[in-house]
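K.L.:
coords please:
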Amino acid sequence: MDDKIIWGLSEKGIFTVKSAYHADLGIKNQNMGETSSGDQSKGLWGRLWRLTSLGKVKLFLWKALNGILPTRSILFKRRVIDNSTCPMCSREEETDIHVLWDCPAAVDVWGEDCSPVRKWGRNFGDFTTLWSELQSKLEEGKLHIVAEVLYGLWRRRNAMVFEGKFKGPCVLIQQAVRDAEAVTLAHEKPRENRTRPVETVRTVWKPPSQDYLKVNVDAAVDSKRGKVGIGIVVRDFRGEVHVIVAAPRQLTRNASVAESLAMLRAILLCSELGLTRVQLEGDAKVVVEAINFRSFNTSWDG
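P.N.:
Here you go, the predicted model:
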């Protein structure tokens, strides 16, 4: 029998793109080294997806960890652009670790007083190494803030490239801290840590009439952290959301005042947007009755 060439990586000895792909993937895994990498990878992704950050922040981090952020280095390698220099500092090649950590513009942000990694060094070879170190050394709250800052750095980079806008380091990190606090507050159980229980009215959402919008209002108080969260949702008769407001505030005297402030914010929102045909709905009985009954309120909170 004459000799013939066969493809040893498939059962039938015939070359297929699928078998070649799996062979290439196996070689890459061997080159990376699999000494407990499976467990490390599982821990890396597991903690990322458990973060209380918004989905868009976690998706951004996933892209960075997989090396698919559209940095100038990546675009240059794919022949999309002809220059891989960082648009922020115009000194070095723009890789993911550079734009998010090593670039002088990023260093200024990480060096701010409220930065959880203010005194960290810059000796990380790639973003995966950096993120693994962050996960191993930071507790959940600080890791959440770092995730928001990383996302803010990438957004600032895009604003600089496409709109010519630049946000200062102090503004960027303070915004990241506020975003992290707002998301954390929204994830916590409502009324779990109220200073004083408030009688509520059990309501089931009902659509407004066709020519009206319904404005649902709520507030939550976290006495331990000294924060109040206000939530407002505006929907039409089909249940489609038109406006969402989630705003943290400093702690008020009690939950009744927090609910009143939330309702006031909803009324002001409708005024700002020019919405006149609306139905306001909340679950704090004292606030609902105060609005519906025109008699003067002589309580301490008024």
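K.L.:
for the rest of this, base every contact and every neighbour count on C-alpha atoms.
P.N.:
Noted.
K.L.:
now for residue 280, how many residues are close by?
P.N.:
By other C-alpha atoms under 10 Å, 15 other residues sit near residue 280.
K.L.:
show me the contacts for it.
P.N.:
Residues near residue 280 by C-alpha atoms under 8 Å, 6 or more residues apart in numbering: 214-217.
K.L.:
likewise for residue 143?
P.N.:
Residues near residue 143 by C-alpha under 8 Å, 6+ apart: 134-135.
K.L.:
beyond the longest helix anywhere in the chain, next helix or strand please.
P.N.:
When the chain is parsed with DSSP state H, its longest helix is helix 140-163. From helix 140-163 onward toward the C-terminus, using DSSP states H and E, the following helix or strand is helix 169-187.
K.L.:
and the angle from that next one to helix 140-163?
P.N.:
Angle, helix 169-187 to helix 140-163, by axes from the mean of the first three to the mean of the last three C-alpha atoms, to 10 degrees: 130 degrees.
K.L.:
so which elements touch helix 169-187?
P.N.:
helix 104-110, helix 140-163, strand 227-235, strand 241-250 (3 or more C-alpha pairs under 8 Å, 6 or more residues apart in numbering; DSSP states H and E).
K.L.:
switch the cut-off to 10 Å
P.N.:
Packing partners of helix 169-187 (3 or more C-alpha pairs under 10 Å, 6 or more residues apart in numbering; DSSP states H and E): helix 104-110, helix 140-163, strand 213-222, strand 227-235, strand 241-250.
K.L.:
and this one, so I can compare the two:
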Amino acid sequence: MTVTTQPVPEELIPLQVAHYWHQDHGWRLEDLEDYLSQETIATLRAFHFDPTTREEDQLRWKLTTNGAFSTKTAFQVISPHIPSTEQPAFWKSIWKLHVPERVRVFIWMVVKNKITTNSVRKFRHLTSDDSCPSCEGTAETAIHCLRDCPRAQIVWSKIISPDHIGQFMASDRDRWLRSNVTDNKTGFWPGEWGSFFSLVLWFIWKQRNEKVFRGNTLSPSSLCNYVVIKAKEWAHAWESASRSLDRSSKPARVEKLIGWSPPATGWFKLNTDGAAQGHGGDIAAGGIIRDSDGEWIAGFMYRIGSGTAILAELWGILQGLKLAWKHGIQFLILESYSALALDLIRQHHDPVHLHASLLGKIRRLLSQSWVVQLDHTYREGNRVADWLSKHSLVYPFGMHELEAPPSELARIIREDLMGVSFPRMAIREA
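P.N.:
Sure thing, here's the model as predicted:
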């Protein structure tokens, strides 16, 4: 993204950020538009800066949302230069296989070329003979032992159709492992192919060790039947166990009727929402304040700039709170569709957090002499704010207060007053 459109005059370079910020109105964009690109201006519009806190500048790691450095995101930076079998996504697929832990560790060792084949033993000076104990004469590498050895080929030929066996046997080691471990939709196996494939490798290796260390040698047909049958048994057992675990670990959900409800007498309700056109695209927010009779008190539409969905949600909450405070409201229920935004507001945040300034502003506003209750609601109970935020994307940049609802909102507001609700699968409350 181009930041500047022309060289910045030398006399402007020493100026600090606070010089371009008006505490009541935000950025002095008229002083910046001659030098910054439209993309940068749009990003600045959505960035909150608060010089009144007197906080010192902080170093922030831009690849995390909380601004703190993480080895995970650092690894993501260098991952394009790492072989495919060393990519984070590939490792995740290994640890998510529906197989016993020892099989996952075994697959990891195969990928890292750590299983003690005769080639590895010779490299470590543990033997002078690296030949395969089954076919002899050929060096026993991991790919040879598990795929290319004639005994292993018999196993694979029973599992994979003749139309695909040529391609299956032709790829190099890394590509072969990556494509099969991560593929759960192949036609070779009705269940998860990556898990079944890993189990076949495990049992081929076990039978290789039975021959080497115990002298137990199965005939090619017996080996094939043993490996395939055992792999199928384990695959079925682990897929069944995994499905049961997934069902038990997920929070119970029940069908509920969700809709907007008015607050108690003497209270007001603020509903806010944010809208985003893709990650890093245009963002906007909207909100509505209603009393205990469901009557419109105030509303707003706010075209923010460029950013993320969570940034839009936080801006919507801030602008809604400011509007409620402006109207002198003392008892307020704030409902937001974003559970993440509400959690960020409730929790302590590090000064290097990406949205630290915005969160700080919201918290200071909540600490004023009024009572504000933060509640999460589903989209079915937040339809007016949802409409306002989405339609704000085509409004001019900035804050637009609404003394009366747009005519297009009449039906939704009327349905809210009537208590219209919609079915939704929601988490069962304890």
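K.L.:
give me the TM-score for this pair.
P.N.:
TM-score for the superposed chains, counting by TM-score structural alignment, normalised by the length of structure 1: 0.48, backed by 160 aligned residues with a C-alpha RMSD of 2.9 Å.
K.L.:
looking at the helices and strands packed on helix 169-187 of structure 1, which is buried most?
P.N.:
Mean neighbour counts were taken over these using mean count of other C-alpha atoms under 10 Å, and the top value, a mean of 24, falls to strand 213-222.
K.L.:
what's the angle between that strand and strand 227-235?
P.N.:
170 degrees.
K.L.:
coming back round to it: got the contacts of residue 280 of structure 1 as TSV, with distance to residue 182 of structure 1 columns?
P.N.:
Output for the contacts of residue 280 of structure 1, formatted as TSV (distance: C-alpha to C-alpha, whole Å):
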residue	distance to residue 182 of structure 1
214	24
215	20
216	19
217	16
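K.L.:
quick check: buried residues in the longest strand seen in structure 2?
P.N.:
Ranked by residue count under DSSP state E, the longest strand found in structure 2 is strand 296-306. Across strand 296-306 of structure 2, burial judged by 16 or more other C-alpha atoms under 10 Å covers 297-306.
K.L.:
and the helices in the stretch 251-400 of structure 2?
P.N.:
309-326, 339-346, 356-366, 383-392 (DSSP state H, counting those that start in this stretch).
K.L.:
any idea which element residue 228 of structure 2 lies in?
P.N.:
Under the criterion of DSSP H and E, residue 228 of structure 2 resides in helix 220-249.
K.L.:
what's the neighbour count on residue 326 of structure 2?
P.N.:
9.
K.L.:
what's the separation between it and residue 27 of structure 2?
P.N.:
According to C-alpha to C-alpha, to the nearest Å, residue 326 of structure 2 and residue 27 of structure 2 sit 22 Å apart.
K.L.:
what packs against the helix holding residue 228 of structure 2?
P.N.:
helix 150-159, helix 193-209.
K.L.:
deepest-packed of these, please.
P.N.:
Mean neighbour counts for those (mean count of other C-alpha under 10 Å) peak at helix 193-209, with a mean of 22.
K.L.:
for the helix or strand encompassing residue 256 of structure 1, could you pull out the residues that count as buried?
P.N.:
Secondary structure assigned from DSSP H and E places residue 256 of structure 1 in helix 255-273. Within helix 255-273 of structure 1, the residues that count as buried by 16+ other C-alpha under 10 Å are 255-263, 265-267, 269-270.
K.L.:
quick one: that helix to strand 213-222, angle?
P.N.:
Going by the same axes, to 10 degrees, helix 255-273 of structure 1 makes 140 degrees with strand 213-222.
K.L.:
show the subsequent helix or strand relative to helix 255-273 of structure 1.
P.N.:
Criterion used, DSSP H and E; the element after helix 255-273 of structure 1 is strand 278-282.
K.L.:
that next one: what's the following helix or strand?
P.N.:
In N-to-C order, the element after strand 278-282 of structure 1 by DSSP H and E is helix 285-292.
K.L.:
which helices and strands does that next one pack with?
P.N.:
Helix 285-292 of structure 1 packs on helix 255-273, strand 278-282, going by 3+ C-alpha pairs under 10 Å, 6+ apart.
K.L.:
identify each buried residue in it, please.
P.N.:
285, 287-288.
K.L.:
so which elements touch the strand or helix carrying residue 60 of structure 1?
P.N.:
According to DSSP H and E, residue 60 of structure 1 maps onto helix 55-65. If you count contacts as 3+ C-alpha pairs under 10 Å, 6+ apart, helix 55-65 of structure 1 packs onto helix 37-50, helix 96-97, helix 127-137, helix 140-163.
K.L.:
kind regards, and thank you for your time.
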